[in-house]
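Provided below are the primary sequence and the corresponding predicted coordinates.
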Amino acid sequence: MELKSIRAGVLDVAYLEFGPADGWPVIMNHGFPYDVHTYGEAAPLLAKEGARVIVPYLRGYGPTRFLSRSTPRSGEQAALGFDLLSLMDALNLDKPIVGGYDWGGRAACIVSALWPNRVTALVTGNSYNIQDIASAMEPAAPAVEASLWYQYYFHSERGIRGLEKNRAGIARLLWEMWSPTWKFDDATFDQSAKAFDNPDFVDVVIHSYRHRFGLVAGDPAVAAIEARLANGPEISVPTIAIDGGRDGVNTGTSHHKKKFTGPFDYRLFANAGHNLPQEEPEMWAKAVLDAAKMAQQKDAKPT
């Protein structure tokens, strides 16, 4: 494992790299509020199987920095997808397997949907992770609304000040609520919490949770991507979609299957919460390996 950095798009992206430089490429993205340590056990398992695994800090996290002060600190889905595509370009990666959950899974879904020729396969926590912003103001069931308290909190000025003042405290509470059976210790949380000290963390997070409800404008530089996402594009690349049986913020996404038109497999990690790769690293690594096999089988079929 080695911490590296590279200029990609509007960012200087810090990332961990596991495995041989000539290995089959994999990019795994973390979610909110987590960091690259999500893949601390899963990535080495893949590296042992010959994979070159890239695990970037997303915009607003850890050592990743914006190249210009003038770039909007957007956390919108189109910006996350753009960042992933830019990283693939910067590293000259040829059709990696992409994956993640939460914010990171969203980026992987976006690239897989809009640029399928650039992707070998997709592993996605919570299945189809592309936001339907036009319908975001439609209320959900009361229990779902209650689980999204943090999003509504971030819509307020009080929420901004709260996140600025107590970013680690809020993150830890969400870890506990979203993964009620995951017995992480202080050291595990603290190593990830350092990533929230990024100077752009608060701005990116607040923008993300306001933009997805249509409350603020997006970055004009990625408006064309956002427009394409508004159509709810289907995903044609081979995909393994995963839910956690104990996920405290997502009630399940098996019904998303209709959004996937290529080879598809849905899995339930029965004892996992929201942070799937860190709670079940062996099962996550197996899903990536199985996605690679799924893609090989697809390519082997006569056309």
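Perfect, I can see it now.

C-alpha from now on. contacts and neighbour counts both.
Fine.

just the buried positions in the helix of greatest length in the chain, please.
Ranked by number of residues, the top helix in the chain under DSSP state H is helix 281-300. Using 16 or more other CA atoms under 10 Å as the test for burial, helix 281-300 gives 281, 283-285, 287-292, 294-295.

what do you get for stretch 260-268?
Going by 16+ other CA under 10 Å, stretch 260-268 has these buried residues: 260, 263-268.

let me know the closest of those to residue 196.
Residue 196 has its nearest neighbour among the buried residues of stretch 260-268 in residue 268, at 29.3 Å by CA to CA.

surely that closest one and residue 246 touch.
No - the criterion here is CA atoms under 8 Å, and residue 268 misses it with residue 246 at 9.8 Å.

for residue 75, what are its contacts?
59, 204-209, 211 (CA atoms under 8 Å, 6 or more residues apart in numbering).

sorry, that was for residue 189
Residue 189 neighbours (CA under 8 Å, 6+ apart): residue 172.

determine the three-state secondary structure at it.
helix (DSSP: H, G, I helix; E, B strand; the rest coil).

follow-up on the earlier one: return the subset of the buried residues of stretch 260-268 lying in helices.
Going by DSSP H, the helices hold none of the buried residues of stretch 260-268.

distance to residue 170 for those - can I get that in CSV?
Shown next, in CSV, are those (distance: CA to CA, whole Å):
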residue, distance to residue 170
260, 34
263, 38
264, 35
265, 34
266, 31
267, 29
268, 27
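
just the helices in the stretch 101-250 of the chain please.
102-114, 142-147, 149-154, 157-165, 167-178, 186-193, 201-211, 223-229 (DSSP state H, counting those that start in this stretch).

what number of residues lie near the closest residue to residue 200 other than its chain neighbours?
Using CA to CA, 6 or more residues apart in numbering and skipping the chain neighbours, the partner closest in space to residue 200 is residue 60 (4.8 Å). Neighbours of residue 60 under the rule other CA atoms under 10 Å: 24.

which ones are touching residue 60?
196, 198-205.

cutoff 6 Å now
198, 200-201, 204 (CA atoms under 6 Å, 6 or more residues apart in numbering).

okay, and it sits in which element?
Using DSSP states H and E, residue 60 sits in no helix or strand.

over to the one 3 residues further on?
Under DSSP H and E, no helix or strand contains residue 63.

residues in contact with residue 87?
residue 8.

comparison target below:
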Amino acid sequence: MDEIMTIKANGLEFGYLSAGSPTGPLALLLHGFPDTPHTWRHLMPALAEAGYRVVAPYMRGYAPTSVPSDGAYQTGALASDANALHEALGGGPDSVIIGHDWGAATTYGATNAEPGRWRKAVTLALPPVSALLSGFLTYDQLKRSFYIFVFQTPLAELALNEQFLASLWRDWSPGHTEDLTPVFDAILRSPENTGAALGYYRAMLDTSRHQSAYAERQAATETPGTVPTLYLHGADDGCLAADAIGLDALPDHLPPGSRADLVPRSGHFLQVERPAEVNAAILEWLAP
């Protein structure tokens, strides 16, 4: 599981970790920021034991995955990556997709754009944008989201260092200690990798994404989907407060047949903080 393999998809060379049977249904696991596929180290063996072929790629621009020459980081591009990986890996309609943070945004886009590829989905720590419109603009949440605005400025490249990343982890998952060496290597290996990690956030406010090569996919990421989705959120999330997402109303923003649950005593990186609870919830949801 620790060996980094490579595969070409959507014009990029992706590094990825894998586990499980090569003949099992595909389970594609997508990480967020600031993170790497190592965030799935507890879930991967559980899914492998359940019979899945588990693949956890480094997202576009995160070393060792290629930095895209076109500088595209909008969710339409990320969704295209996920569906292209499904194709390149020989996934079938029984495949499942699981995403955390930016990986969650990617999951919404991938399942909305090509629902026939995915049987079920799981998203963690980031609900659909439509569920955030009111709660995100509170004073307390805007304070938590300061980094998004910093990342729009030329100062971001200077600010984004090991201390900054470690501080985000500490604030977002209070009381949890993590070895961030893989994170530093994926994001800070080169100025290009750092720029890529920032590019995800800069694309949020770039209106040209609607006229890009991924415009059609971008539109798909912003509409309700049809693939049943389990949404999990940490009760103590220091990045996106649980009360900012309106958990009770969240199923209205998810595809029919979906569910949203709060995971007690966990922060933003709930998959590494409460692996037993998160794994059990995901395995139950994915059961045929």
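Great, that's in hand. Remember, predicted model here, so these are calculated numbers, not experimental data.

TM between them?
Superposed pair, TM-score by TM-score structural alignment, normalised by the length of structure 2: 0.89. Supporting alignment: 281 aligned residues with a CA RMSD of 2.4 Å.

ok so, going back, of the contacts of residue 60 of structure 1 - the most surrounded one?
Busiest of those [other CA under 10 Å] is residue 201, holding 21 neighbours.

counterpart of that residue over in structure 2?
Alignment note (TM-score structural alignment): residue 201 of structure 1 maps to residue 193 of structure 2.

the alignment partner in structure 1 of residue 96 of structure 2 and residue 26 of structure 1, how far apart?
Alignment note: residue 96 of structure 2 maps to residue 97 in structure 1; criterion TM-score structural alignment. According to CA to CA, to the nearest Å, residue 97 of structure 1 and residue 26 of structure 1 sit 5 Å apart.

what is the burial count for residue 167 of structure 2?
Residue 167 of structure 2: 12 neighbours (other CA under 10 Å).

counterpart of it over in structure 1?
Under TM-score structural alignment, residue 167 of structure 2 pairs with residue 173 in structure 1.

so how far is residue 120 of structure 1 from its match?
Distance from residue 173 of structure 1 to residue 120 of structure 1, by CA to CA: 36 Å.

and the residue nearest to residue 247 of structure 2 when sequence neighbours are not counted, what is it in contact with?
By the measure of CA to CA, 6+ apart, the closest residue to residue 247 of structure 2 outside its immediate chain neighbours is residue 260, 6.7 Å from it. Residues in contact with residue 260 of structure 2 (CA under 6 Å, 6+ apart) are 230-232.

what is the nearest of the residues you listed to residue 171 of structure 2?
Nearest to residue 171 of structure 2, judged by CA to CA, of the contacts of residue 260 of structure 2 is residue 232 at 19.0 Å.

what number of residues lie near the closest one?
Neighbours of residue 232 of structure 2 under the rule other CA under 10 Å: 24.

so it sits against residue 126, correct?
No - in this structure, residue 232 of structure 2 is not within contact of residue 126 by CA atoms under 6 Å, at 8.7 Å.

would JSON lines of the buried residues of helix 281-300 of structure 1 with distance to residue 106 of structure 1 be doable?
What follows is those, written out as JSON lines (distance: CA to CA, whole Å):
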{"residue": "281", "distance to residue 106 of structure 1": "20"}
{"residue": "283", "distance to residue 106 of structure 1": "20"}
{"residue": "284", "distance to residue 106 of structure 1": "17"}
{"residue": "285", "distance to residue 106 of structure 1": "19"}
{"residue": "287", "distance to residue 106 of structure 1": "17"}
{"residue": "288", "distance to residue 106 of structure 1": "17"}
{"residue": "289", "distance to residue 106 of structure 1": "20"}
{"residue": "290", "distance to residue 106 of structure 1": "20"}
{"residue": "291", "distance to residue 106 of structure 1": "17"}
{"residue": "292", "distance to residue 106 of structure 1": "20"}
{"residue": "294", "distance to residue 106 of structure 1": "21"}
{"residue": "295", "distance to residue 106 of structure 1": "20"}
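
tell me the one of the residues you listed nearest residue 165 of structure 1?
When these are compared against residue 165 of structure 1 (criterion: CA to CA), the nearest one is residue 281, at 32.1 Å.

how far away is the equivalent of the closest one over in structure 2 from residue 179 of structure 2?
Counting by TM-score structural alignment, residue 281 of structure 1 lines up with residue 275 in structure 2. Taking CA to CA as the measure, residue 275 of structure 2 falls 16 Å from residue 179 of structure 2.

ok, now residue 226 of structure 2?
On the measure of CA to CA, residue 226 of structure 2 and residue 179 of structure 2 end up 37 Å apart.

of these two, who's got more company?
residue 226 (18 against 8).

what lines up with the more buried one in structure 1?
Counting by TM-score structural alignment, the partner of residue 226 of structure 2 is residue 236.

ok, now which ones touch that match?
Here residue 236 of structure 1 is in contact with 260-262 (CA under 6 Å, 6+ apart).

try it again at 8 Å.
112-113, 116, 260-263.

before we move on, what about residue 93 of structure 1?
Residue 93 of structure 1 touches residue 25, counting by CA under 8 Å, 6+ apart.

also residue 269 of structure 2?
Counting by CA under 8 Å, 6+ apart, residue 269 of structure 2 touches 125, 172-173, 234.

next, the buried residues of stretch 54-70 of structure 1.
54-66.

if we can go back for a sec, closest one to residue 146 of structure 1 out of the buried residues of stretch 260-268 of structure 1, please.
residue 268 (23.4 Å).

excluding its backbone neighbours, what's nearest that closest one?
Nearest one to residue 268 of structure 1, counting by CA to CA, 6+ apart, is residue 243 at 5.0 Å.
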